[in-house]
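> Sharing a model that was predicted from the sequence below.
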Amino acid sequence: MKEIDVKLEDYQYLLPQGKIAAYPLKERDSAKLLVYKNGEISHDTFKHLGSFLDKNYSLFFNNTKVLPARMHFRKDTGAIIEVFLLHPEQPTRIVQEAMLVKNDAVWACTIGNLKRWKDGQVLSRQLVVDGKEVELHVQIVNRDKRWVKFSWNQTDSASGDLNFVDVVEAAGNTPLPPYLNRAAEDIDETEYQTVYGKKEGAVAAPTAGLHFTDNMLETFKTEGRLLDELTLHVGAGTFQPVKVNNIKEHEMHCEQIVVYKYNIENLLQSKKILAVGTTSMRTMESIYWYGVQLIKGEAEEQNLFIKKLYPYLYDDAELPSRKESLQAVLDYMEVNLLEEITGETEILIMPGYDFKICDALITNFHLPESTLILLIAAFIGEDWRKVYDIALKEDYRFLSYGDGSLLIRH
């Protein structure tokens, strides 16, 4: 295994509360854009992103869509219980299938006011979904694991035909990040989604993509750029604070990804690869390591799973090229007649990581002492400090609703 010695204390910076963008800008693409290339920094507006990208760049987006994952239920005593969806457990752990489940489902959740919610106690809410009256019931089925059973039925029909996603969209609120320090408002229902979000299942937005408009995407297509979409369902773990100084001991969050055959084909034909957001980057780098597993005979049957420290097991001389690894994934899918593979990644990208797929990154500005700052430091080295110092000095807006950056390594 590679010798990696990364200390959290080395990735601290002072972020004043006033630098955190509490609300989105009126126009998505009017955000400021910091451009880092070859160690040099310049400033522009996000709508001019294309002028900094030569025609060899292919853009890869994360098309996950944010669920209104935060729900509230009132007990007879008046106490409010908050249920926050994390990931599905039954009858399926595959997010896209779980969205279509009818009648009942079990999800792992975080639960606010847990002590006031007794085992066996059913909490209920009346909803209106597509003009139909619906009763939604929740019950704890595993307190230790925080598993909650959701069941629903139409009051005017013996057999309901509503999917879980229909019910959640009627019952839930937008799961804004805790650092915004405000409740969700109507504006967040649309602004905390990318314009290209399609696959319901995230509980946090892939925020780098929030700056894109339909007009920008159409312009890129007109210019002949390759645009592609893959899927990583962003989990609440993305906000999980790092509590250990030795980063390798951090319990990295696991997120579900969906890799499509056309993704692999497009990656193979791309000369330069631009990840729109850290989630797209984590997905593509994970695809590379899945190819390594296939080549080395370490992949379980049709099971894409990348452990957090797997990339550090091998010296670079032992590893296949980008093309070889991607071709191994494509060959595997063709032999097994697969159009997509669903898997999970807990990949931890930190200084010392050698990027295999991504040549450039679009991202917002992240919290100090977070796994995302470690990813940025891995990508551009110690220059991350220069980037953040200048962003603070130039009054950039930070975090989810903040401004963007384009980081080009070479």
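Sure, I can see it. Computed from a prediction, not measured in an experiment: that's the story for all the values here.
> alpha carbons only for contacts and neighbour counts from here, please
OK.
> my guess is residue 197 meets residue 190, correct?
No. Counting by CA atoms under 8 Å, residue 197 does not reach residue 190; the two are 10.6 Å apart.
> So for these two, which residue has more residues nearby?
residue 197 (20 against 11; other CA atoms under 10 Å).
> wait, what's in contact with the more buried one?
Residues in contact with residue 197 (CA atoms under 8 Å, 6 or more residues apart in numbering) are 62, 63, 64, 65, 66.
> Where does it sit: helix, strand or coil?
coil (DSSP: H, G, I helix; E, B strand; the rest coil).
> returning to what we had before: which one of the contacts of residue 197 sits closest to residue 23?
Ranked by distance to residue 23 (CA to CA), these are led by residue 66 at 17.0 Å.
> Grab the nearest non-local neighbour of that closest one.
Using CA to CA, 6 or more residues apart in numbering and skipping residues adjacent in sequence, the residue nearest residue 66 is residue 202, 4.5 Å away.
> and what of residue 88?
Nearest one to residue 88, counting by CA to CA, 6+ apart, is residue 107 at 4.2 Å.
> which parts of the helix or strand the one you found falls within are buried?
Secondary structure assignment for residue 107, by DSSP states H and E: strand 104-112. Going by neighbour count (16 or more other CA atoms under 10 Å), the buried part of strand 104-112 is 104, 105, 106, 107, 108, 109, 110, 111.
> Please tell me I have it right and the fifth one contacts residue 147.
Yes. Using CA under 8 Å, residue 108 is in contact with residue 147, at 4.4 Å.
> second one coming, line it up with the first:
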Amino acid sequence: MTPDPLRTADFEYELPPELIAQEPLTDRTASRLLVVLRNDRRVGRQDRRQATRVGVLPRRVSLLGERTPVGSSAIVDSLFTELPSLIPPGDLLILNTTKVRHARLLGKRPSGAAAEVLLIHPGAGGTWVAMGKPGTALQPGKRIELGPEASVETVEVLPDGNRLVRFLGMSAEDALTRYGRLPLPPYITRPPTELDETRYQTVYARVEGSVAAPTAGLHFTTAMLDSLSAAGVVVAGLDLEIGPGTFKPVDAEDPSQHAMHPEAYEIPPRLAALVERVREDGGRVWAVGTTVVRALESSAREGGTIAAGRGETSLMITPGHPFQVVDRLVTNFHLPRSTLLMLVSAFAGHELTLAAYRYAVAQRYRFYSYGDAMVIM
């Protein structure tokens, strides 16, 4: 008997507000790590050779915490500092090297009332695609003053509700340098501080283009990455520009009706060659974050390899997705009813994912961007 399709309500869970991390820990690697050991050949990459190794720890590894059975799978409490011991030499660890742009602009309407603009990505002819509040302040022809020398004017309301805006008085680049602020997620309820300037960026961030950080990568230090490389783990990067849709809950009752915002990505030729080489050598592909998963699966070719080049993806991954590239996933804990939680459920299995989340809540893990991490094996 075929099970009923999952609905958006099936991706709910209860989270006490005090478990939403408002501050980063003193040390990036000090987070806890929930290890999820799958034992279900129907999820993850659909390769028989790989499936036989799902849920099996490397023989040399002994994690700190006790195993909690979840059906034939298990979850184990650990620390992020233990992650390197889980990754065997010859495996490939893939990072998203995007950098968060200082895309949040605070200004005033002609009346003196406050307004806010969030730049998403450049448009044609010097314009920018943006969103903001209140919506009445971003109607065609209306201006928001950023300072005595600069303002933002709305050119057009786009079909998806975003705005096309242009800068007056100075270039967008100069305005962002002078007035731009780091766009912290809406669930972080305090103003940004100097600490966020470094801690809401990964240590390997390269090219500005995102409005949110690839948060699974926030736990890594340069020293940890260097030690992984020295131990024989292959470390490489791709770039996916994270848009505001990452925070958007799925409102449609049927997840398949949710419209994903497109995001630009780039797969370097070196990474495509590394994936092919690691596959040939029998290694696994580890994705650091859901954005890496989406980029890899969007560029997948037959045989578990990927195509190099630039692209744009609106791929929404839900349970039943046939993973072609990714074998292991390092990720943070995500919002209820979010496309990110649906992706994790597709990779780990829906029931196991929700069981892991309930366990994390009971054990007082820290959630969301500055929270703790999970690795799905």
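Cool, got the structure. Note that the structure is a prediction, hence the values are computed from the model and not measured.
> thinking again about what came up before, in structure 2, what residue corresponds to the residue nearest to residue 66 of structure 1?
Aligned counterpart of residue 202 of structure 1 in structure 2: residue 210 (TM-score structural alignment).
> what touches both of residue 108 and residue 147 of structure 1?
residue 89.
> on that earlier part again, check the gap between the match of residue 202 of structure 1 and residue 141 of structure 2 for me.
As judged by CA to CA, to the nearest Å, residue 210 of structure 2 and residue 141 of structure 2 stand 27 Å apart.
> more neighbours, those two?
More crowded of residue 210 of structure 2 and residue 141, by other CA under 10 Å: residue 210, with 25 against 12.
> my read: the more buried one touches residue 99, true?
Yes. Assessed by CA under 8 Å, residue 210 of structure 2 is found in contact with residue 99 at 6.0 Å.
> Residue 120 of structure 2: neighbour count?
Neighbours of residue 120 of structure 2 under the rule other CA under 10 Å: 22.
> I'd assumed residue 101 was in contact with it.
No. Using CA under 8 Å, residue 120 of structure 2 makes no contact with residue 101, being 9.1 Å away.
> what residues are shared contacts of these two?
Among the neighbours of residue 120 of structure 2, those also in contact with residue 101 (CA under 8 Å, 6+ apart) are 210, 211.
> Which parts of structure 1 are helices?
Ranges of helices within structure 1 are 95-98, 164-171, 186-191, 214-222, 261-269, 278-295, 322-335, 371-380, 383-393, based on DSSP state H.
> which of the ones you listed is buried the deepest?
Most buried of these by mean neighbour count (mean count of other CA atoms under 10 Å) is helix 278-295; its value is a mean of 24.
> relative to helix 322-335, how tilted is that helix?
Angle of helix 278-295 of structure 1 versus helix 322-335, following axes from the mean of the first three to the mean of the last three CA atoms, to 10 degrees, is 70 degrees.
> Which elements pack onto helix 278-295 of structure 1?
strand 57-62, strand 227-233, strand 304-306, helix 322-335, strand 360-364 (3 or more CA pairs under 8 Å, 6 or more residues apart in numbering; DSSP states H and E).
> Those: which one's closest to residue 280 of structure 1?
strand 57-62 (5.4 Å).
> Near residue 250 of structure 1, how many other residues are there?
Applying other CA under 10 Å, I find that residue 250 of structure 1 has 15 neighbouring residues.
> Repeat that for residue 398 of structure 1.
With other CA under 10 Å as criterion, residue 398 of structure 1 counts 24.
> Can you tell me how far the counterpart of it in structure 2 is from residue 225 of structure 2?
Counting by TM-score structural alignment, residue 398 of structure 1 lines up with residue 367 in structure 2. Residue 367 of structure 2 sits at a distance of 23 Å from residue 225 of structure 2 (criterion: CA to CA).
> do residue 128 of structure 2 as well
For residue 128 of structure 2, the distance to residue 225 of structure 2 - CA to CA - is 35 Å.
> which one in structure 1 is aligned with residue 179 of structure 2?
Match for residue 179 of structure 2 (TM-score structural alignment): residue 171.
> Next: residue 128 of structure 2.
Matched by TM-score structural alignment, residue 128 of structure 2 corresponds to residue 107 in structure 1.
> what sits against its match?
85, 86, 87, 88, 89, 90, 147, 148, 149, 150.
> Can you show me which of those residues carry over to structure 2?
By both residues aligned by TM-score structural alignment, their matches' CA atoms under 8 Å, those still in contact after alignment to structure 2 are 85, 86, 87, 88, 89, 90, 147, 148, 149.
> Of those residues - the most surrounded one?
Neighbour counts for these (other CA under 10 Å) peak at residue 85, which has 27 neighbours.
> gap between that one and residue 68 of structure 1?
Counting by CA to CA - residue 85 of structure 1 and residue 68 of structure 1 are separated by 9 Å.
> next one: residue 196 of structure 1
Computed as CA to CA, the residue 196 of structure 1 to residue 68 of structure 1 distance reads 17 Å.
> what about those two, which has more around it?
Neighbour count, other CA under 10 Å: between residue 196 of structure 1 and residue 68, residue 68 has more, with 25 against 18.
> List the contacts of the closest residue to residue 121 of structure 1 other than its chain neighbours.
In space, residue 121 of structure 1 comes closest to residue 139 once its chain neighbours are excluded; the distance is 6.2 Å by CA to CA, 6+ apart. Residues in contact with residue 139 of structure 1 (CA under 8 Å, 6+ apart) are 119, 120, 121, 122, 123, 148, 149, 150.
> all strands for the stretch 1-150 of structure 2, in order.
Counting by DSSP state E, counting those that start in this stretch, the stretch 1-150 of structure 2 has strands at residues 32-37, 67-70, 73-79, 92-96, 98-100, 104-108, 114-122, 128-133, 143-147, 150-157.
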